[in-house]
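Asks: predicted structure and sequence below. I'll ask about it afterward.
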Amino acid sequence: MATIHPTAVIAPGAQLGATVSVGPYAVIGEHVRIDEGTTIGPHAVIEGHTTIGRDNRIFQFVSLGAVPQDKKYAGEPTQLHIGDRNTIREFCTFNTGTSQDVGITRVGNDNWIMAYVHLAHDVQLGNHTVLANNATLAGHVHVGDWVTIGGLSGVHQFVKIGAYAFVGFSSAISQDVPPYMMVDGNPLAVRGFNVEGLRRRGFSAERIAAVKQMHRSLYRSGRTLQEARDEIAALGQSAPEAAADVAMMLDFLAGVTRGIAR
């Protein structure tokens, strides 16, 4: 049976897995679904059309599934989807999506999300990310897998951050950050590539060398973006072990709409 503190307020329509735990004074709305093994801390508010997966640790005082902070929002039944095994610390605020986008704010699996993090409407957060205290993601932001975003950093609406990127403390991210890159500052600047993060993820020396070459093509060669893309494409032929890494970079660059961080 679910363990629900007697002071918690659970709406009749809410669906809670048999091993869900709900702490004192938590409030869970009628359109909320929470899967097995997830724990909800005291005073948490989970509302809206929110779906939460298995084995998440959701701490006290969070607000999940509130309506978006978007003046165009007119009451549409948009959603928040949270995957499995995420840690969501105190005072985080995740809003539902909007009908101007896919209508769903998504959080993947195995993310470590520290206190006071804000995920605005239609954010798409991947897997295995780390968002440090007070990281703020505006509407329609996309974040790839294994990204780290430093504390007190703000991400502008519609920005994309590629997989394995690292954003330093107190940064202002107003342009897209390609995969593997290390950025920080205000104005934002690329400081190198995330070599230590790649080593921790088990990248081989050959793959790291290919990422280093992609960084050089984009930021150290003096080439235009199109010239750099052509050079990176050729790298996929000469470094077959890194073919998937090259393909991911090319796919990211093809979808850039705000320009890339320089």
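Replies: Done, it's in. Numbering: from 1, shown residues only.
Asks: make it CA atoms for all contacts and neighbour counts henceforth
Replies: OK.
Asks: what about residue 238, neighbour count?
Replies: Other residues lying near residue 238 total 11 when counted by other Cα atoms under 10 Å.
Asks: actually residue 226, not the one I wrote
Replies: Neighbour tally, residue 226, other Cα under 10 Å: 12.
Asks: tell me the spacing between it and residue 251.
Replies: In this view, residue 226 and residue 251 are 13 Å apart by Cα to Cα, to the nearest Å.
Asks: secondary structure element holding residue 235?
Replies: Counting by DSSP states H and E, the secondary-structure element that holds residue 235 is helix 225-238.
Asks: against that first model, consider the following:
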Amino acid sequence: MTAVYLFSEALNAAQIFAIYQLGLGYKGTFKFKAESDLFLAEHHKLLLYDGKLSSAIAFTYNPRATDAQLCLESSPKDNPSIFVHSPHALMLQDVKAVLTHSIQSAMHSIGGVQVLFPLFAQLDYRQYLSDEIDLTICSTLLAFVMELLKNSIAMQEQMLACKGFLVIGYSLEKSSKSHVSRAVLELCLAFSKYLSNLQNGMPLLKQLCDHVLLNPAIWIHTPAKVIYIYILILFYYLCCFCA
């Protein structure tokens, strides 16, 4: 369940798109930039937190703001009320408030992104009731870690502080090179491009390049097709850099 908003004036397309970037889990009132842990472009932040959206909220309800069977109206106190009587909504008899947390919040509660690192050391473990090794686990884990980092500035800082890519790179060095597939290469390249476009992404990008993307001990024994693509991409980036 997500929040419901009614605005006292029509929103333009840019404002609607900026609100969409906040996702279904957003339950704030567009007042403080720090209320969302998501990485947002500066022009989206400007649209969301310039005060226009906040002052235009006629009413808003969200599943967090509850008191017994009441769903509390949560618009900013300075906004004029459109209600003659109490603005709070009464929930139906069998409805109960349920509090949910984002995956980033859940990860923080059990120790942060580093709780996933030991899984990279178990890539060569055989599957339960099987003698085979699942070669897709590495790319799945890596995709999950990178998705967490994309959606959380706090986790990016955590990853940098605990030298996460150093740990992941070491695990990839020690495991079978069959895990280092084309999918893993494409994930690393896509994330490096993402970090290069971040204002404060250079330290984490350097860590990714030093310990994973440009670590020869990881890539030298990978399948021939992966090495071929890897070398082509390196030459491409080298040519772009020299140009």
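Replies: Yep, that arrived. For clarity, every value in this text was computed on a predicted model and none was experimentally measured.
Asks: give me the TM-score for these two chains.
Replies: For these two chains in superposition, a TM-score of 0.28 is obtained (TM-score structural alignment, normalised by the length of structure 2); 111 aligned residues with a Cα RMSD of 6.0 Å.
Asks: which residues does the helix holding residue 235 of structure 1 contact?
Replies: Judged by Cα atoms under 8 Å, 6 or more residues apart in numbering, the contacts made with helix 225-238 of structure 1 from elsewhere in the structure are 210, 213, 214, 217, 218, 242, 243, 246, 247, 250, 253.
Asks: over to stretch 187-206 of structure 2?
Replies: Applying Cα under 8 Å, 6+ apart, the external contacts of stretch 187-206 of structure 2 come out as 139, 142, 143, 146, 156, 159, 160, 208, 209, 213.
Asks: ranges for the strands of structure 2?
Replies: Assigned by DSSP state E, the strands in structure 2 fall at 4-7, 57-61, 66-67, 70-71, 89-90.
Asks: show me where structure 2 has its helices.
Replies: Listed in chain order, the helices found in structure 2 under DSSP state H are 13-21, 42-48, 52-55, 103-109, 117-120, 137-150, 153-161, 164-174, 182-196, 202-208, 216-219, 224-242.
Asks: include distance to residue 67 of structure 2 and mean neighbour count when you put those helices into CSV, please.
Replies: Formatted as CSV, the helices of structure 2 follow (distance: least, Cα to Cα, whole Å; neighbours: other Cα atoms under 10 Å):
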stretch, distance to residue 67 of structure 2, mean neighbour count
helix 13-21, 27, 14
helix 42-48, 28, 15
helix 52-55, 23, 18
helix 103-109, 23, 14
helix 117-120, 40, 16
helix 137-150, 32, 17
helix 153-161, 31, 17
helix 164-174, 41, 19
helix 182-196, 42, 17
helix 202-208, 43, 18
helix 216-219, 55, 18
helix 224-242, 57, 12
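Asks: for residue 54 of structure 2, see how far away residue 71 of structure 2 is.
Replies: The span separating residue 71 of structure 2 from residue 54 of structure 2 equals 20 Å under the rule Cα to Cα.
Asks: swap that for residue 194 of structure 2, please
Replies: Remark: distance between residue 194 of structure 2 and residue 54 of structure 2 (Cα to Cα) = 30 Å.
Asks: for residue 61 of structure 2, same thing?
Replies: 14 Å.
Asks: next one: residue 242 of structure 2
Replies: 48 Å.
Asks: residue 103 of structure 2 too?
Replies: In this structure, residue 103 of structure 2 lies at 27 Å from residue 54 of structure 2, with Cα to Cα as the measure.
Asks: possible to save the helices of structure 2 as a markdown table with distance to residue 90 of structure 2?
Replies: Listed next are the helices of structure 2 as a markdown table, based on distance: least, Cα to Cα, whole Å:
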| stretch | distance to residue 90 of structure 2 |
| --- | --- |
| helix 13-21 | 27 |
| helix 42-48 | 30 |
| helix 52-55 | 24 |
| helix 103-109 | 29 |
| helix 117-120 | 46 |
| helix 137-150 | 36 |
| helix 153-161 | 37 |
| helix 164-174 | 47 |
| helix 182-196 | 45 |
| helix 202-208 | 48 |
| helix 216-219 | 59 |
| helix 224-242 | 59 |
